[in-house]
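Novice: Build the 3D model from these lines:
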Amino acid sequence: MEIAIKLSQFLLSLSLLIILHELGHFIPAKLFKTRVEKFYLFFDIKYSLFKKKIGETVYGIGWLPLGGYVKISGMIDESMDTEQMNQEPQPWEFRSKPAWQRLIIMLGGVTVNFILAFLIYIGMTYAYGEMFLTNDQVKDGIWVTNPVLEKAGIHTGDRIVAIDGEKVNRFEASIGAKIMMGKEVVVNRNGAEQTVNLPHNLIGQFVDAEKKVLVALRVPFVVGGFAKGSPNEKTFKQKDIITSINGQPIKYIDEVLAFTENNKGKTFPATVLRDNKQTNVTMYINAKGKLGIEIGSMTDKNLEQLGIYKFSRKTYSFAESIPVGLQKGKDELVGYGKQLKKIFTPSTGAYKGVGGFFAIFNIFPDQWSWEAFWGITAILSIMLGVMNLLPIPALDGGHVMFLLYEMITRRKPSDKFMEQAQMVGFFLLIGLLLFANGNDLYKAVLGK
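Specialist: Coordinates of the predicted model:
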């Protein structure tokens, strides 16, 4: 059932993004009286799941969900329809239109992607508001969950003060990504500020590591379930919260994990909070330093009730949500630009983290959440827009590059040159797809 929910969200998001992107090309093409022969969701190699001709355009759904397209008359695209290009240009064809009109048609898709992302962030700000944790609430610092960051010099209990000179005012889920993209982090450790210079290849190290979370909020150890044959199943109950071990007060998960790692194969008295009462239990640690207990989750409300954190909540009117949503969109756009820069710098090792369709599929939660769905769709829309702007023939950015050349030099590249450039771009795209999805397969095989 979980897979079906993830797949439904993935396909819905992908379909929405593809249709709106292609509409961005379709609408200006129609406005400039350019014939559009096909408008397809997904690729229709050999056959279509559905197709219907309305006017001069065939609308359809292909069977291969790797994208979509509009086929515009008189344009050299991935269809490589050279027969049409060998005929005399017709007034309704793309190649017959002024360069400025062709430029608008080609920029239409990415323009819609960026507009969509910003609209989603505005809508989410208005509909959901914001719930956040101010940095001064993280009194006991962060939980460093990955040894890669520990090795880099940031430790559990550190409070993040600034990243690359920008003060951190809130603890957010994205703080791990900001640290990974950063060069310098200022932390407060035991009341004194220290500057940690991060390694250039931190992202590459993170990709190679087994654990896929860098930092997390420090929260109590809640019993969520038990491994098969766990001796603690007889003494602990689900939803128990460990509050002390061997008389030593315990507040966070990381403290429990550190204690069990240092006391393998031993037994200790412990105290848990059960039904709002302190209850004494016996805790068994196996030879591997494990309890055989699945860690449960806590809601923000639970954390507030326990007095560990106090979350801030803010709602916005529609007018107020516009600048806030625009700022969120801008931050995501700038952040993705920084990621691309890292990816195209081989020494960072960031290219190892490039994922394909399976990686995108895995971003979606296994429980339906409209808030999560729209947030992921907004990010994917930005990614689609930026990637399509890359100056690679066969992408929108490649066409834009040649159109700008034509407008500046007043010399139009020959159809033969465009055909060859399109072919080169096509093979580059195939290579990128193979690399990204090959990365997915490699990680799946190795269990990373």
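Novice: When you work out contacts or count neighbours from here on, use the C-alpha atoms and nothing else.
Specialist: Will do.
Novice: Show the residue spans covered by the helices in this protein.
Specialist: Under the criterion DSSP state H, the chain contains helices at 2-31, 82-85, 99-128, 147-152, 175-181, 202-208, 253-262, 300-305, 318-343, 357-363, 370-388, 396-409, 415-446.
Novice: quick one, which of those helices is nearest to A192?
Specialist: The closest of these to A192 is helix 147-152. By Cα to Cα, the value is 18.1 Å.
Novice: List the buried residues in the closest one.
Specialist: For helix 147-152, the neighbour count (16 or more other Cα atoms under 10 Å) marks 147-149 as buried.
Novice: Now show me the structure for the sequence below, then we'll compare the two:
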Amino acid sequence: MEIVIKLSQFLLSLSILIILHELGHFIPAKLFKTRVEKFYLFFDVKYSLLKKKIGETEYGIGWLPLGGYVKISGMIDESMDKEQMALPPQPWEFRSKPSWQRLIIMLGGVTVNFILAFIIYIGMSYVYGDYYIKNENIKDGIWVTNPVVEKAGLKTGDKLIAIDGKKVERFVPAISGEVLTAKQIDVIRNGEEKTVTLPDNFIGNFIDADKKSVIGLRMPFVVGGFADDSPNKEQLKAKDILISIEGKPMRYIDEVTTYLEANKGKKMAAVVLRNNVEKEVTLNINANGKLGVGFGALKEDNLEKLGYYKFSKESYGFFESFPIGIQKGVDQLSGYWKQLKAIFNPNTGAYKGVGGFAAIYNVFPDSWSWEVFWSITALLSIMLGVMNLLPIPALDGGHVMFLLYEMISGKKPSDKFLEKAQMVGFVLLISLLLFANGNDIYKAIVNK
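Specialist: Okay, the predicted model is just below:
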């Protein structure tokens, strides 16, 4: 069932993005009286799952879910229709239209992608609001469990001040992504302000380590379950919260694990909170410095009741949600641009994290949440828009690049040149697709 839910979200999100992107080309083409021969969701290699011709346009669904397309008459695109291009230009063809109209048609897809992302963020701000912890309320700093992050210079207990000069005011899940792409992080450590400069290859090292956690909130030690050989099945119960050992307060997991590691093989008196009542127990620490238990989690309201964190919920009116949503879109766009620059810089090693369709599929959760679905769809819309703007022939950005050259120089590149450029761009795109999806396959094999 989980696979069905993930796949449904993946296909729905992909379909929304493809259809709206292609509509961005289709609508201005129609407005400028340019003939659109095909409008397809997914690729119809050899055959279509569904198709129907309405007027001069064939609408359909292909069988290969790697994207979609509109075939515009008189345009050198992935169809490479050389026969049509060999005929004299017709008034309804793309190549016969003024350069400014062709530019609007080509920019329509990415424009819709960006508008869609901003609309989603505005809508989410209005419907869901914001849920966060004020950074000033995180008194005991962050939790660092990833050795790569620790080696880069961040420590458990550090209090975040700023990321790349931008003051941290709210602690939200997205802050991990900001840390991952940062160059400098200002923190307070043991009462002193420090600047941590992350190494150039930080992202690459993070990917190599195959660890999902960057930073997180320090959490109480909650018993989640027991290993088969646990020496504490009689003493502890699921949902117990360990609050002290040998009279020493133990507020967080990291404090408990450090203490246990230093007292391997010992029996120690401890106090746990069980059903809101303190109870004395004896802990049996094994030879590895473990209790043989898994970590459990507390819900936000329980964390508040126990005095760990105070969560803030901010709701917005209809008009208030516009600037809030737009700012979220700008932040995501800026964040993705930083990631993209890191990917094209070999020194960062970020290219190792490039993924294909399997990576996108795995972003979606195995339980349905409209909030998560729209959040992922908005981000994918930004990614699709940015990627399509890259000045690579065969992408929208490649067509825009040649159109701008034509508008500035007054010289139109020859059809022969555009055909060759299209082929070069197509080879580049196939290479990128193979690399991205090959990365997915490699990770699946290595992490098996």
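Novice: Please state their TM-score.
Specialist: Here the TM-score for the pair of chains, by TM-score structural alignment, normalised by the length of the first structure, is 0.96; 448 aligned residues with a Cα RMSD of 1.6 Å.
Novice: which one of the helices of the first structure lies closest to Q278 of the first structure?
Specialist: Nearest to Q278 of the first structure among these is helix 300-305 (15.6 Å), distances taken as Cα to Cα.
Novice: helices or strands up against the longest strand along the second structure?
Specialist: Using DSSP state E to define each element, the second structure has its longest strand at strand 36-54. When contacts are defined as 3 or more Cα pairs under 8 Å, 6 or more residues apart in numbering; DSSP states H and E, strand 36-54 of the second structure packs onto helix 2-31, strand 57-72.
Novice: quick check, nearest of the buried residues of helix 147-152 of the first structure to N135 of the first structure?
Specialist: N135 of the first structure lies nearest to L149 out of those, by Cα to Cα, at 19.6 Å.
Novice: which residues does that closest one contact?
Specialist: Residues in contact with L149 of the first structure, defined by Cα atoms under 8 Å, 6 or more residues apart in numbering, are 155, 214.
Novice: can you check D240 of the first structure too?
Specialist: If you count contacts by Cα under 8 Å, 6+ apart, D240 of the first structure has them with 222-223, 272-274.
Novice: returning to that earlier point: out of the buried residues of helix 147-152 of the first structure, flag the one nearest to F118 of the first structure.
Specialist: L149 (32.5 Å).
Novice: Tell me the spacing between the closest one and G182 of the first structure.
Specialist: Computed as Cα to Cα, to the nearest Å, the L149 of the first structure to G182 of the first structure distance reads 12 Å.
Novice: likewise D275 of the first structure?
Specialist: Counting by Cα to Cα, the separation of D275 of the first structure from G182 of the first structure is 43 Å.
Novice: Please say which of the two ends up with more neighbours.
Specialist: Comparing D275 of the first structure with G182 by other Cα atoms under 10 Å, the one with more neighbours is G182, at 19 against 10.
Novice: these two touch, right, that one and L198?
Specialist: Yes: applying Cα atoms under 8 Å as the test, G182 of the first structure and L198 come out as touching, 7.2 Å apart.
Novice: close enough to count as contact, V281 of the second structure and V272?
Specialist: Yes: at 7.2 Å, V281 of the second structure and V272 qualify as touching, with contact defined as Cα under 8 Å.
Novice: who has more neighbours, those two?
Specialist: Using other Cα under 10 Å as the criterion, V281 of the second structure and V272 rank with V272 on top: 24 against 17.
Novice: Now do the same contact list for the closest residue to A173 of the first structure other than its chain neighbours.
Specialist: Residue nearest to A173 of the first structure in three dimensions, not counting chain neighbours: A216, with 7.8 Å by Cα to Cα, 6 or more residues apart in numbering. Shown in contact with A216 of the first structure (Cα under 8 Å, 6+ apart): 142-145, 173, 176.
Novice: Tell me which of those fall in strands.
Specialist: The members of those that map onto strands under DSSP E are 142-144.
Novice: Same list (these) but as JSON lines, adding distance to D208 of the first structure and neighbour count.
Specialist: Formatted as JSON lines, those follow (distance: Cα to Cα, whole Å; neighbours: other Cα atoms under 10 Å):
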{"residue": "I142", "distance to D208 of the first structure": "22", "neighbour count": "20"}
{"residue": "W143", "distance to D208 of the first structure": "20", "neighbour count": "22"}
{"residue": "V144", "distance to D208 of the first structure": "17", "neighbour count": "22"}
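Novice: Could you list which residues are in contact with the alignment partner in the first structure of E37 of the second structure?
Specialist: Using TM-score structural alignment, the partner of E37 of the second structure in the first structure is E37. By Cα under 8 Å, 6+ apart, the contact set of E37 of the first structure is 56-58, 70-73.
Novice: Against T377 of the first structure, how distant is the closest residue to E37 of the first structure other than its chain neighbours?
Specialist: The spatially closest residue to E37 of the first structure, leaving aside those adjacent along the chain, is T57, at 4.6 Å (Cα to Cα, 6+ apart). Distance, T57 of the first structure to T377 of the first structure, by Cα to Cα: 28 Å.
Novice: Likewise for N246 of the first structure?
Specialist: 48 Å.
Novice: Neighbour count: the two, which is higher?
Specialist: Ranked by neighbour count (other Cα under 10 Å), N246 of the first structure and T377 place T377 first, with 23 against 13.
Novice: If I follow the layout properly, the more buried one ends up in contact with S13?
Specialist: Yes: T377 of the first structure is within contact range of S13, at 5.8 Å (criterion: Cα under 8 Å).
Novice: Generate a markdown table for the contacts of E37 of the first structure, with neighbour count and distance to E22 of the first structure as supplementary columns.
Specialist: Shown next, in a markdown table, are the contacts of E37 of the first structure (neighbours: other Cα atoms under 10 Å; distance: Cα to Cα, whole Å):
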| residue | neighbour count | distance to E22 of the first structure |
| --- | --- | --- |
| E56 | 10 | 17 |
| T57 | 16 | 13 |
| V58 | 16 | 14 |
| V70 | 22 | 6 |
| K71 | 22 | 10 |
| I72 | 23 | 11 |
| S73 | 23 | 15 |
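Novice: of all those, which comes closest to F26 of the first structure?
Specialist: Nearest to F26 of the first structure among the contacts of E37 of the first structure, counting by Cα to Cα, is V70 at 6.9 Å.
Novice: Next one: that closest one from F32 of the first structure, what distance?
Specialist: Between V70 of the first structure and F32 of the first structure the distance is 15 Å, computed by Cα to Cα.
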